[in-house]
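Student: sequence-free structure coming up:
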């Protein structure tokens, strides 16, 4: 019939709010809080995480994204396209220079002699080649297969080199969550030692400066039970297996880490997660900060 509205399913999805014009330089989170008074900070963090905040037509996920006068911000009803979610990883940020992902435990960072395709590198390489078959991918740093969380890949060799050469100065924050065995006598502190890897691929800790590379780990207890502790761990250096070895040094190994002394595995995985990563973009100079959700298995162990 004339004038009859179309079925609900055929209507176009509209944004939750009209486009908002930036009138002064600032960061995204304060802008959204001011523009969306009906939403609290956690609501806005969820919108950011789900890729529903768009600045000048581009999805933005970091809360401290810099806004310039005249830019347009909108809130989309739909969550981020599923093309950003693959089996084993989720793309949390991508531009023409780099990709940041949230990797699940059990997924290799790069190929080994026995596993070539089920890796973060292979998945992302296929992803960027869909955009252009000539695209290449370069790994910046690695996470152990059984460690989950944030990783960075570069889309060209110069960016990879810039990131790796300036990693210690460009990274403002590199924070992990660790579930460890037992209750620490000191709820917070710093572990410092020299780490060296043996031919058997086991990393050893020593107080002798001649026995490897300096490694410094800061930790703080967030929650604990009579058997386990949830630690916030900040890396001052980034050595292979650093957190795992330093937790063993403390006498409180990461749960599920048989290699470094664990006797229990209450969550069915290694209790280590790359939680927060903050660094300066090597090309744009923009301050990027990413924070993932606490793994459910971690949180579930400390539910009261």
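Tutor: Structure's in. What do you need? On a predicted model such as this, the values are computed, not experimentally measured, just so you know.

Student: contacts and neighbour counts: CA atoms only from here.
Tutor: Will do.

Student: can you pull the buried residues of the helix or strand where residue 44 lies?
Tutor: Secondary structure assignment for residue 44, by DSSP states H and E: helix 41-49. Going by neighbour count (16 or more other CA atoms under 10 Å), the buried part of helix 41-49 is 44-45, 47-49.

Student: okay if I get those as CSV plus distance to residue 98?
Tutor: Converted to CSV, the buried residues of helix 41-49 look like this (distance: CA to CA, whole Å):
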residue, distance to residue 98
44, 25
45, 22
47, 22
48, 19
49, 18
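
Student: structure two is appended below for comparative analysis:
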């Protein structure tokens, strides 16, 4: 059986470990190492900080050279001494926040919600507030399971911050342990809808490729030939947009046999059809007509939606199955793509 740490690491953005707070990091850029992007250069010189964390610190005015705060993470790093001010970490215990939730099901043991895009599942550096956990603490009070730890009460699984769709959380320890066992045994029905660039060569198929953290960027995952974690995604092409011989985009239904960090996004990108709008794995721009449709639809994130979640209630034994329609941005984009 997978460990608790393995379970909550599934599917979501890799959490950035916190750095001991209140410290100042001094690094020097030599003439030989100057010229690359500032965030990339500083992340290499201060490996305890991720590139995303460096970007956030720059945005907060906490990175300076010669006493002047730097504002552009993409600017070229010049030679000299840099000062990085790392603030104390936020309190580990998240606070309840009155954030509206779309509740699909709730009883004394668990709650199922339809998470909007842009909401992180639990607090992490850069997303300390406005998370699903903050909302659940307000909605459920003290009834959330404590098995997930102080920062992740009730959380059994996660989906990416910018992925919309269905998430289940436990309100009791018994439900938490039961749900964890179901996820560990892959005894959960999960389906995602993805709008992708181009289309896979086959109208249905299985992508089986191990996934591990990228050696080039710790915030990204990558397919590896050795090591990594076993990952299997089954896909079905529901609709093709544009010329049949050379599709511009497609709508896919993906069913997870395993649940790894960024699994669907990495697997689809490996087949040359990344999720539209994916800022991390969407290498290469889509066709101009598709880009116009994305702008008109207001898509500002990866076009991926957790549309279905089914499982046996871990306490009552009842069979539960929930479906979520496409959110407005993806629904509008699908309509516009169909007109290509």
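Tutor: Arrived safely. Since this is a predicted model, take the numbers as computed values, not measurements.

Student: next, the TM-score between them, please.
Tutor: After superposition, the two chains reach a TM-score (TM-score structural alignment, normalised by the length of the first structure) of 0.66; 214 aligned residues with a CA RMSD of 1.9 Å.

Student: what about the equivalent of residue 137 of the second structure over in the first structure, how many neighbours?
Tutor: Aligned counterpart of residue 137 of the second structure in the first structure: residue 125 (TM-score structural alignment). For residue 125 of the first structure, the count of nearby residues is 18 (other CA atoms under 10 Å).

Student: assign residue 125 of the first structure to helix, strand or coil.
Tutor: Here residue 125 of the first structure is recorded as helix under DSSP: H, G, I helix; E, B strand; the rest coil.

Student: with adjacent residues omitted, what lies nearest to it?
Tutor: Nearest non-adjacent residue to residue 125 of the first structure, counting by CA to CA, 6 or more residues apart in numbering: residue 137, 5.8 Å away.

Student: wait, that neighbour touches residue 152, no?
Tutor: No - between residue 137 of the first structure and residue 152 there is no contact under CA atoms under 8 Å: 10.7 Å.

Student: so if I had to pick from those two, which one is more boxed in?
Tutor: residue 137 (22 against 19).

Student: quick one on the thing from earlier: give me the helices and strands touching the helix holding residue 44 of the first structure, please.
Tutor: Packing partners of helix 41-49 of the first structure (3 or more CA pairs under 8 Å, 6 or more residues apart in numbering; DSSP states H and E): helix 28-35.

Student: list the buried residues for the helix it packs on?
Tutor: Within helix 28-35 of the first structure, the residues that count as buried by 16+ other CA under 10 Å are 28-29, 31-32.

Student: turn these into JSON lines, columns for distance to residue 233 of the first structure.
Tutor: Converted to JSON lines, the buried residues of helix 28-35 of the first structure look like this (distance: CA to CA, whole Å):
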{"residue": "28", "distance to residue 233 of the first structure": "27"}
{"residue": "29", "distance to residue 233 of the first structure": "25"}
{"residue": "31", "distance to residue 233 of the first structure": "31"}
{"residue": "32", "distance to residue 233 of the first structure": "30"}
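
Student: just the closest of the residues you listed to residue 292 of the first structure, please.
Tutor: Nearest to residue 292 of the first structure out of the buried residues of helix 28-35 of the first structure is residue 29 (CA to CA; 16.6 Å).

Student: that closest one and residue 45 of the first structure, how far apart?
Tutor: According to CA to CA, to the nearest Å, residue 29 of the first structure and residue 45 of the first structure sit 8 Å apart.

Student: then residue 276 of the first structure?
Tutor: 14 Å.

Student: same deal with residue 94 of the first structure?
Tutor: Counting by CA to CA, the gap from residue 94 of the first structure to residue 45 of the first structure is 18 Å.

Student: one more: residue 113 of the first structure?
Tutor: Applying CA to CA, the value for residue 113 of the first structure to residue 45 of the first structure is 40 Å.

Student: any idea which element the one residue sitting closest to the centre of the first structure lies in?
Tutor: Nearest to the geometric centre of the first structure sits residue 150, at 2.4 Å (CA atoms, centre = their mean). Secondary-structure element containing residue 150 of the first structure, defined by DSSP H and E: strand 148-154.

Student: which residues in the second structure does the next helix-or-strand element following that strand align to?
Tutor: Scanning forward in sequence from strand 148-154 of the first structure by DSSP H and E, the next helix or strand is helix 157-165. Using TM-score structural alignment, helix 157-165 of the first structure lines up with residues 173-181 of the second structure.

Student: then stretch 228-235 of the first structure?
Tutor: Using TM-score structural alignment, stretch 228-235 of the first structure pairs with 249-256 in the second structure.

Student: after superposition, how close is the matching stretch to the first structure?
Tutor: By mean CA distance after the TM-score superposition for the first structure, the fitted stretch 249-256 of the second structure averages 0.6 Å away from its aligned residues in the first structure.

Student: how far away from the center of its chain is that stretch?
Tutor: Relative to its parent chain, stretch 249-256 of the second structure has a centroid offset of 17 Å by CA atoms, centre = their mean, to the nearest Å.

Student: contact partners of that stretch?
Tutor: Contacts with stretch 249-256 of the second structure, where a contact means CA atoms under 8 Å, 6 or more residues apart in numbering, come from 189-199, 232-242, 264, 290, 334, 337.

Student: buried subset of those as a PyMOL selection?
Tutor: Here is the PyMOL command that picks out the buried ones among the contacts of stretch 249-256 of the second structure, judged by 16+ other CA under 10 Å:
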select buried, resi 189+190+191+192+193+194+195+196+197+198+199+232+233+234+235+236+237+239+240+241+242+264+290+334+337
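
Student: got a list of what the nearest residue to the residue nearest to the centre of the first structure once chain neighbours are set aside touches?
Tutor: Among residues not flanking residue 150 of the first structure along the chain, residue 102 sits closest, at 4.6 Å (CA to CA, 6+ apart). Taking CA under 8 Å, 6+ apart, we find residue 102 of the first structure in contact with 89-92, 148-151, 292.

Student: show me what residue 102 of the first structure aligns to in the second structure.
Tutor: In the second structure, residue 102 of the first structure lands on residue 114 (TM-score structural alignment).
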